[in-house]
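S.K.: show me the folded form of this:
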Amino acid sequence: MGCFHSVSNKSKVGPCRTNIFSDVQATIDQSPTVIEEYSPIVLRYRTPYFRANAQVIMPPIRRKETWTVGWIQACDYMKFINQYGTLGCSSWEIPALKSGRIPAVSDSDGVSYPWYGNTTEIATIVGPTDSYRRMNLTMNDNFYPSVTWDIPVSEGTNAHLTRIVRDQSFITWLAAVNETTKDIIVLKTVRWNFYLEIDIDPTRELGQRARIVAPRAQKQPLVTNGPGQIPISALVRPSANNAQTLIWRPTENQPIVVVPAK
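M.R.: Next up is the predicted model:
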């Protein structure tokens, strides 16, 4: 990736934060998380969607340059623990984020850095242009993971899973990027969190084991105006999916890396 950097608002020609109009709506669906207990090997759950919609009006671009406007997302906190009674727990972790070495990790699709996606999430304008351009940009995000009933270092199908706790925070920026200079203009910032607790009774029959204990509904996102800076780690590889590691922490022995980062 090139070197991205924020841009000042001194320029009177072409796009700057003060002459790009943007309006953002962001919500988390009020539908509950759905638990799926169909498999004897894994429990799955499907969470409500985070959704963001932006209306953007770009001013004329006087120079021969290309601008991309769209969504950039990063995870800045992650706690994802699966408890297996007194045997231990597994945890999905991003080591650089957990240690504080980086403030956030890119949540790109793993291809379209720094963008969250490359379809409805972005729009590109090639200058010069002599008129205002209107764009509608949308994105959505949810989780649909699988958690093994048995401890992750076992090849068995015995149910030992007793609790799932997931707590993640995200920052989602609506940004305009000059593709030539790599200048970034932050238009809006959305902060949102997803929290979930599931209790499991592994002695019960499949289909009757798990229940959601918190929360009944997710907190709604907070939208704020720019300006702002995006950490470099939120713009470049690796993505959160590729950076995370699954670690098994048995009660009486040393931790074991079950799934290393890609």
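S.K.: all contacts plus neighbour counts: C-alpha atoms, from now on.
M.R.: OK.
S.K.: and residue 181, that one's in a helix?
M.R.: No - counting by DSSP: H, G, I helix; E, B strand; the rest coil, residue 181 is not found in a helix; it is coil.
S.K.: what's around it, how many residues?
M.R.: Residues near residue 181, counting by other C-alpha atoms under 10 Å, number 15.
S.K.: figure out how far stretch 246-254 is from the centre of its chain.
M.R.: When distances are taken as C-alpha atoms, centre = their mean, to the nearest Å, stretch 246-254 is centred 27 Å away from the chain's centroid.
S.K.: I'd say residue 42 and residue 148 touch.
M.R.: Yes - using C-alpha atoms under 8 Å, residue 42 is in contact with residue 148, at 4.2 Å.
S.K.: so which of those two has more stuff around it?
M.R.: When residue 42 and residue 148 are compared for neighbours, residue 148 comes out ahead with 23 against 17, by other C-alpha under 10 Å.
S.K.: so the more buried one sits right up against residue 41, yeah?
M.R.: Yes - between residue 148 and residue 41 there is a contact under C-alpha under 8 Å: 5.8 Å.
S.K.: another one to check against the first:
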Amino acid sequence: MGVASSRPGAQYPSTQTAEMSPVQDIYRKVRISNVSAKIDNAPTKLDETSPTVLKYRTPDFRASALVQMGPLEEGEKWKVGWIQACTEMMFHNTYGADGFTSWEFPELKSGRPMISDCDGRHYPWYGSNDETAIFKGPCKEREAYVAMHDNFHPHVTWRNPANSGQKDPNLTRVQRDQSFYVWLVAWNMADRRSYILKTIRWTMKLDIMVQPQRPLGHRAKLVSDPVPEQPQLVSRNVPIPKCALVPPNANSAQMLVWRPCEGKPLVIIPPSWTEKALDPSPSNHQPDSRL
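M.R.: Sure thing, here's the model as predicted:
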């Protein structure tokens, strides 16, 4: 994946070559099989054991593939793994007639097409364990299984977090609609060229109605379809924009905004990521290459 620099000393993978590299040639070196993408066929689980928050856990999205590499010569080194980016997010928690809280990404609000959903440490990869594999020459043919999974398991306050004087529970609805692209990418670590091997598109939608006046344990009900929409293996690979490869990632960019029915919005939790917080050390932002 070529190297692009958005500030002195910081190096990030770029998809400039990922869009143009001859994929037909790379298939002679990297071969994939048993590609799978699915969401567990189970409903979202609700948990009302806490007097302060409603918890829920969505079924897992899972992607996996068998990667066969080689043979490789001396000096050749490849990394193959999963990259994920969020393209859309609507996450509203409604508190009766007062208004709703909204988890938002300023980057998406400002017009970026997507935001990285990496682990925040090994840009741009989704993770650094089962999610990636490194192949180093010289060696004969080798294979590795790469897999990732994702789900949502947030806590939603029963009471309006923007009103410190709110005594009684007044959460009435939870809505979420979030979409992602996932790519299986091969990166030649010697010449820094990248190749998109597979593209996946998936969405998670849920709608929970809440009767806050009812006893704890009997308030929330899942009213959206309990059968999750299954992911799509995209027939033609989608290019990865640079914004999906560099900071910030989704967890550090998200902010919680109170949007009242009357009055001005209020930021309750600001993003934890800022430009000043970015460590300029090159070693912290190069693609991870440890064996």
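S.K.: would you map the strands across the stretch 151-291 of structure 2?
M.R.: For the stretch 151-291 of structure 2, applying DSSP state E, counting those that start in this stretch gives strands covering 155-157, 173-188, 193-210, 220-222, 232-233, 255-260, 266-269.
S.K.: and the closest residue to residue 139 of structure 2 other than its chain neighbours, how close does it get to residue 3 of structure 2?
M.R.: Leaving aside its sequence neighbours, residue 139 of structure 2 sits nearest to residue 72 (C-alpha to C-alpha, 6 or more residues apart in numbering; 5.3 Å). Going from residue 72 of structure 2 to residue 3 of structure 2 by C-alpha to C-alpha, to the nearest Å gives 23 Å.
S.K.: so what's the most centrally placed residue in structure 2 up against?
M.R.: Closest residue to the average C-alpha location of structure 2: residue 117 at 3.2 Å, with C-alpha atoms, centre = their mean. Residues in contact with residue 117 of structure 2 (C-alpha atoms under 8 Å, 6 or more residues apart in numbering) are 83, 84, 85, 86, 126, 244, 249, 250, 251.
S.K.: where does the aligned residue in structure 1 for the fourth one sit: helix, strand or coil?
M.R.: Taking TM-score structural alignment for the superposition, residue 86 of structure 2 sits opposite residue 75 in structure 1. Classification of residue 75 of structure 1 using three-state DSSP returns strand.
S.K.: OK, contacts around residue 75 of structure 1?
M.R.: Listed by C-alpha under 8 Å, 6+ apart, the contact partners of residue 75 of structure 1 are 104, 105, 106, 107, 168, 169, 170, 171, 240.
S.K.: of these, which are still contacts in structure 2?
M.R.: Here is what carries over to structure 2 from those, by both residues aligned by TM-score structural alignment, their matches' C-alpha atoms under 8 Å: 104, 105, 106, 107, 168, 169, 170, 171, 240.
S.K.: out of those, grab the one that's most surrounded.
M.R.: Tallying neighbours with other C-alpha under 10 Å puts residue 106 at the head of these, with 30 neighbours.
S.K.: now the aligned partner of residue 55 of structure 2 in structure 1: closest residue in space, sequence neighbours ignored.
M.R.: By TM-score structural alignment, residue 55 of structure 2 lines up with residue 44 in structure 1. Spatial nearest neighbour of residue 44 of structure 1, chain neighbours left out: residue 146 (4.6 Å); criterion: C-alpha to C-alpha, 6+ apart.
S.K.: go on, residue 57 of structure 2?
M.R.: residue 153 (4.3 Å).
S.K.: relative to residue 197 of structure 1, how far out is the aligned residue in structure 1 for that neighbour?
M.R.: When structure 1 is aligned by TM-score structural alignment, residue 153 of structure 2 is paired with residue 144. From residue 144 of structure 1 across to residue 197 of structure 1, the span is 15 Å (C-alpha to C-alpha).
S.K.: same question for residue 224 of structure 1.
M.R.: In terms of C-alpha to C-alpha, residue 224 of structure 1 sits 28 Å off from residue 197 of structure 1.
S.K.: quick one: the helix or strand containing residue 68 of structure 1 to structure 2 mean distance?
M.R.: Assigned by DSSP states H and E, residue 68 of structure 1 belongs to strand 66-84. For strand 66-84 of structure 1, the mean deviation from structure 2 after alignment is 0.6 Å (mean C-alpha distance after the TM-score superposition for structure 1).
S.K.: residues contacting residue 47 of structure 1?
M.R.: Counting by C-alpha under 8 Å, 6+ apart, residue 47 of structure 1 makes contact with 32, 33, 34, 142, 143, 144.
S.K.: okay, now the aligned residue in structure 2 for the first one: neighbour count?
M.R.: If you follow residue 32 of structure 1 across to structure 2 using TM-score structural alignment, you land on residue 43. Residue crowding around residue 43 of structure 2 was assessed by other C-alpha under 10 Å; the count is 16.
S.K.: one step back: ok, the kept ones among the contacts of residue 75 of structure 1 vs residue 122 of structure 1, which is closest?
M.R.: Lowest distance from residue 122 of structure 1 to these (C-alpha to C-alpha) belongs to residue 107, with 14.9 Å.
S.K.: ignoring the adjacent residues along the chain, who's closest to that closest one?
M.R.: residue 74 is the one closest to residue 107 of structure 1 (C-alpha to C-alpha, 6+ apart), at 4.7 Å.
S.K.: alignment lookup: residue 212 of structure 1 to structure 2.
M.R.: Under the alignment (TM-score structural alignment), residue 212 of structure 1 pairs with residue 222 in structure 2.
S.K.: for that match, give its distance to residue 211 of structure 2.
M.R.: Relative to residue 211 of structure 2, and taking C-alpha to C-alpha, residue 222 of structure 2 is found at 12 Å.
S.K.: got it, and residue 74 of structure 2?
M.R.: Residue 74 of structure 2 is 65 Å from residue 211 of structure 2, by C-alpha to C-alpha.
S.K.: between the two, who's got more neighbours?
M.R.: residue 211 (17 against 9).
S.K.: any idea what the more buried one aligns with in structure 1?
M.R.: Counting by TM-score structural alignment, residue 211 of structure 2 lines up with residue 201 in structure 1.
S.K.: return the residues in contact with that match.
M.R.: Residue 201 of structure 1 makes contact with 161, 162, 209, 210, according to C-alpha under 8 Å, 6+ apart.
S.K.: now with 6 Å, please.
M.R.: The neighbours of residue 201 of structure 1, taking C-alpha atoms under 6 Å, 6 or more residues apart in numbering as the test, are 162, 209.
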